[in-house]
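Trainee: Pasting the sequence and the predicted model now:
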Amino acid sequence: MHETMDFARRLKNIHLRLILQVALTGKLQTAADEIALSQPAASRMLAEIEKLVGVPLFTRHAKGMVPTPIGDAVVRHARQIIRAFDNLEMDVAQISSGRAGSVRIGTVTGPAVGLVVPVVRSLREQRPEVEFTIEVAPSASLMRGLDEGIFDFVVARPAQDYNRQSYRIYPARSEVVSMLAYKDHPLATQKAIRLKELRAFDWIIQDHGTPIRAAVETAFLTNRVLMPTQITNTSSLLVALALLEQSTAVAPQSQEVVELLTVSALDMNVVRLDVVEDIRVSPFFVIARSDRELSPLAEHVILETTRNI
């Protein structure tokens, strides 16, 4: 076992970067160009790496190179190691130049608007030199990114079978679902609308299994109303807005998103329908890895975020 695993200690930074580029591009020549190697040198290096590991990391096809299962594992760890080295270089440069650093946040859509953006705005006034990265994605993608070190922390919903000991979990808040429609919708000015009145219209909604879709389906079931039959599934807010334009469709979105589109200075030609039923999405959490030490700056952003829940 010791001899088998010793290869990890012998891999160099350039080895890891070559592996990542091959996995990313699928072509050895392109990967070589990206890291300033000749194609023969890259070919020899990949052969050396695979000899160290003891098995092929890629299968060669006519259309490119694809990681083997062991190759996938090596690529995944290489990505984390390279990111750690890049972060080290960035931290040293920031400390040397007096900059405060960067924070990488992953979040689902509703909290991105209602929770993360206000915190970033506030901190931006206090620390204008801080570089924030905010990525919006489904919870499953965010949790994978957190595990891989892509994010310092995420605002998401972990899967039911997650290992709680691996994470720091901070208090949750539920999302409220509001109904978005084009400004000339027949029910745009009507008060106290019920779900059964909306069933006959087209619906633009997230796909099965997503939190808002589950909340809407539960609301229809609880109120003994059949789900609409005319549904377009999309997770893209941009697509939803385009489909709403000049139509009588209805699009359930988080309350924070609807308020941004209808109450702010944005002129999106959409309105919030006054629906009676209270529709709530399962709670989201602020989550960080328990086995990873974060920078004081990232910890401060987590603290400010949890204070606003």
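Mentor: Sure thing, it's come through.

Trainee: Could you use CA atoms for every contact and neighbour count after this?
Mentor: Will do.

Trainee: Could you measure from L297 over to Q165?
Mentor: 23 Å (Cα to Cα, to the nearest Å).

Trainee: Among these two, which residue is more densely surrounded?
Mentor: It is L297, of L297 and Q165, that has more neighbours when counted by other Cα atoms under 10 Å, with 14 against 10.

Trainee: element containing the more buried one?
Mentor: In this structure, L297 is located in helix 296-307 according to DSSP states H and E.

Trainee: what helices or strands is that helix leaning on?
Mentor: Secondary-structure packing of helix 296-307 (3 or more Cα pairs under 8 Å, 6 or more residues apart in numbering; DSSP states H and E): strand 102-107, helix 117-126, strand 280-289.

Trainee: What are the buried residues along it?
Mentor: By neighbour count with 16 or more other Cα atoms under 10 Å, helix 296-307 contains the buried residues A298, E299, V301, I302, E304, T305, T306.

Trainee: Turn the residues you listed into JSON lines, columns for distance to R104.
Mentor: Listed next are these as JSON lines, based on distance: Cα to Cα, whole Å:
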{"residue": "A298", "distance to R104": "8"}
{"residue": "E299", "distance to R104": "11"}
{"residue": "V301", "distance to R104": "10"}
{"residue": "I302", "distance to R104": "11"}
{"residue": "E304", "distance to R104": "14"}
{"residue": "T305", "distance to R104": "13"}
{"residue": "T306", "distance to R104": "16"}
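
Trainee: for this protein, longest strand please?
Mentor: The longest strand of the chain (DSSP state E) is strand 167-182.

Trainee: what angle separates that one from helix 296-307?
Mentor: 60 degrees (axes from the mean of the first three to the mean of the last three Cα atoms, to 10 degrees).

Trainee: what sits up against strand 167-182?
Mentor: With Cα atoms under 8 Å, 6 or more residues apart in numbering as the test, strand 167-182 has contacts from 110, 188, 212, 244-255, 258, 269-275, 278-291, 306, 309.

Trainee: now stretch 57-76
Mentor: Outside stretch 57-76, the residues that touch it by Cα under 8 Å, 6+ apart are L16, I19, L20, V22, A23, G26, K27, L28, E50, V55, P56, E148.

Trainee: just the helices and strands packed on helix 296-307: most buried one?
Mentor: Sort the helices and strands packed on helix 296-307 by mean neighbour count, taking mean count of other Cα atoms under 10 Å, and strand 102-107 sits at the top with a mean of 23.

Trainee: now it against strand 280-289, angle please.
Mentor: If you take the same axes, to 10 degrees, strand 102-107 sits at 150 degrees to strand 280-289.

Trainee: re earlier: give the buried residues for the longest strand of the chain.
Mentor: Those would be Y167, I169, Y170, A172, E175, V176, V177, S178, M179, L180, A181, Y182, for strand 167-182 by 16+ other Cα under 10 Å.

Trainee: also this one, for the comparison:
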Amino acid sequence: MATDTQALIQRLMTRGKFRHMQALVRLCDLRSMARAAESMGMTQPGMSQLVAELEKLVGMPLFLRHNRGIEPTELARDLELVARRILTAVQESAETVILRRDHQSTLVRLAATTAGAGAILQEVLPDFARQHRTIQLQLSEVYGLNQEAAIASGEVDLLCCRASEVLPEGWEFLPCKTDSLVVVAASTHPLAGQDHVPPEALREALWLPNHIATVARRRYEEIAESYGFASAPQARVVSRQMLLSWMLLREGTMVTMMPYSVALPWIVTGQLVVLNTGIEVPLDPLGLVWNPKEAQSGTRSFVEYTLSHTDHRSFQ
């Protein structure tokens, strides 16, 4: 088995082409030889040749032909995921070369959770971008276990997130902001203007529940029981996308519990308000995760700038 695996790796390394990966992805998307060939600016016989070469490399069929087009095999669908990552890496490599060659710029790949973006990036990014025009930040959003995957795969240079108990070897967490769970609602909600929102009002309010994988959902039941609104009615909609949550909250009929950091971009614009409930539950701090030994100059500049402009302080 090991010998077979090494032989396949050797074939792919010596005879595999990026063009094969591109063809695989296009065929999985379009399910048509003719349309895939047209999208890549080549003839249909040329596309058939690419497929034949790739199938010979892997030693198994990748597409089933029928009158309406083609259907990818299970192996093709498995390889499609790998091919997409390879093509994305090629695109990012080309961008890095252009940045260095034409703009004398460096690339920093920065991933952020919703909380990290709300607490840290929305504060430091505008000024950093103006002051460091030779550093290009490539931003992406991550959730839950995808944070660890992004680090392990080498896809990011920096992660802006909440403190984690376990980090890969060589990676460190630098605290930047404190955070807490609060109860929020749209500024038009009847409870928004009250000096004090008592437990009975929370018990009668319609709550927008949090996604099961979020820190707010994990703490909600405990807090609701403690403050006396465990029996409050809940809407039957759950989302991890803050934009979708805002679409539901903006009508002014629901309340929800979330980290202050997540709500902050809508709080600063006056669209959301923190209700005066007396509920403010401390959470683990937010900050930057990086590998100082592997960090290049652009990454170091962003880390130094962020630390100097946040200093582990509260933003409330």
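Mentor: That came through fine. What you see is a predicted model, and the numbers here were worked out from it, not measured in a lab.

Trainee: Could you identify the helix or strand that succeeds the longest strand of the first structure?
Mentor: Using DSSP H and E, the helix or strand that follows strand 167-182 of the first structure in sequence is helix 195-198.

Trainee: Check the gap between the counterpart of L121 of the second structure in the first structure and L180 of the first structure for me.
Mentor: Applying TM-score structural alignment, one finds that L121 of the second structure aligns to V116 in the first structure. Using Cα to Cα, one gets 22 Å for the distance from V116 of the first structure to L180 of the first structure.

Trainee: Same question for S97 of the first structure.
Mentor: From S97 of the first structure over to L180 of the first structure the distance is 47 Å, taken as Cα to Cα.

Trainee: Please apply the same query to K27 of the first structure.
Mentor: With Cα to Cα as the criterion, K27 of the first structure and L180 of the first structure are 45 Å apart.

Trainee: rewinding a little: now the helix holding L297 of the first structure, how far from the centre of its chain.
Mentor: Centre-to-centre, helix 296-307 of the first structure and its host chain are 19 Å apart (Cα atoms, centre = their mean, to the nearest Å).

Trainee: which residue lines up with Q22 of the second structure in the first structure?
Mentor: By TM-score structural alignment, Q22 of the second structure lines up with R17 in the first structure.

Trainee: Would you mind confirming that E135 of the first structure is in contact with T109?
Mentor: No. Contact between E135 of the first structure and T109 fails when scored by Cα atoms under 8 Å: they sit 9.4 Å apart.

Trainee: The two - which one has more neighbours?
Mentor: Comparing E135 of the first structure with T109 by neighbour count (other Cα under 10 Å), the higher total belongs to T109, at 22 against 15.

Trainee: Was I right to think S235 of the first structure contacts G209?
Mentor: No. Using Cα under 8 Å as the test, S235 of the first structure is too far from G209 to be in contact (11.4 Å).

Trainee: For these two, indicate the residue with more neighbours.
Mentor: S235 (14 against 9).

Trainee: Identify the residues contacting the more buried one.
Mentor: Contacts for S235 of the first structure (Cα under 8 Å, 6+ apart) come out as I205, Q206, D207.

Trainee: Filter the residues you listed by whether they're kept in the second structure.
Mentor: Retained in the second structure: Q206, D207, out of the contacts of S235 of the first structure (criterion both residues aligned by TM-score structural alignment, their matches' Cα atoms under 8 Å).

Trainee: List only buried entries from the contacts of S235 of the first structure.
Mentor: Looks like those have I205, Q206 buried, using 16+ other Cα under 10 Å.

Trainee: Counterpart of E131 of the first structure over in the second structure?
Mentor: Under the alignment (TM-score structural alignment), E131 of the first structure maps onto Q136.

Trainee: OK, contacts around that match?
Mentor: Residues near Q136 of the second structure by Cα under 8 Å, 6+ apart: S105, T106, L107, V108.

Trainee: Which residue in the first structure aligns with the third one?
Mentor: The reference is to L107 of the second structure. Using TM-score structural alignment, the partner of L107 of the second structure in the first structure is S102.

Trainee: Distance-wise, check its match relative to R292 of the first structure.
Mentor: Distance, S102 of the first structure to R292 of the first structure, by Cα to Cα: 16 Å.

Trainee: E135 of the first structure too?
Mentor: For E135 of the first structure relative to R292 of the first structure (Cα to Cα), the value is 20 Å.

Trainee: got it, and V53 of the first structure?
Mentor: Note on V53 of the first structure: its distance to R292 of the first structure, by Cα to Cα, is 27 Å.

Trainee: Between those two, which is the more surrounded one?
Mentor: Remark: of V53 of the first structure and R292, V53 carries more neighbours, 20 against 12, as counted by other Cα under 10 Å.

Trainee: which one is that one nearest to, not counting chain neighbours?
Mentor: In this structure, V53 of the first structure finds its nearest non-sequential neighbour in F7, 5.8 Å apart by Cα to Cα, 6 or more residues apart in numbering.

Trainee: any idea whether the equivalent of that neighbour over in the second structure is helix, strand or coil?
Mentor: Under the alignment (TM-score structural alignment), F7 of the first structure pairs with R11 of the second structure. Following DSSP: H, G, I helix; E, B strand; the rest coil, we place R11 of the second structure in the helix state.

Trainee: What is the neighbour count of R11 of the second structure?
Mentor: For R11 of the second structure, using other Cα under 10 Å, the count is 14.

Trainee: same deal with R218 of the second structure?
Mentor: 13.

Trainee: Need the counterpart of it in the first structure.
Mentor: Checking with TM-score structural alignment, R218 of the second structure has A214 as its match.

Trainee: wait, what's in contact with its match?
Mentor: Taking Cα under 8 Å, 6+ apart, we find A214 of the first structure in contact with H208, V281.

Trainee: Next: I212 of the second structure.
Mentor: Contacts of I212 of the second structure by Cα under 8 Å, 6+ apart are R218.

Trainee: and the gap between L87 of the second structure and A185 of the second structure?
Mentor: Counting by Cα to Cα, the separation of L87 of the second structure from A185 of the second structure is 43 Å.

Trainee: picking up where we left off before, check contacts around the closest residue to the match of L121 of the second structure other than its chain neighbours.
Mentor: Nearest residue to V116 of the first structure, sequence neighbours excluded (Cα to Cα, 6+ apart): T305, at 6.8 Å. Listed by Cα under 8 Å, 6+ apart, the contact partners of T305 of the first structure are L115, V116, V119, V286.
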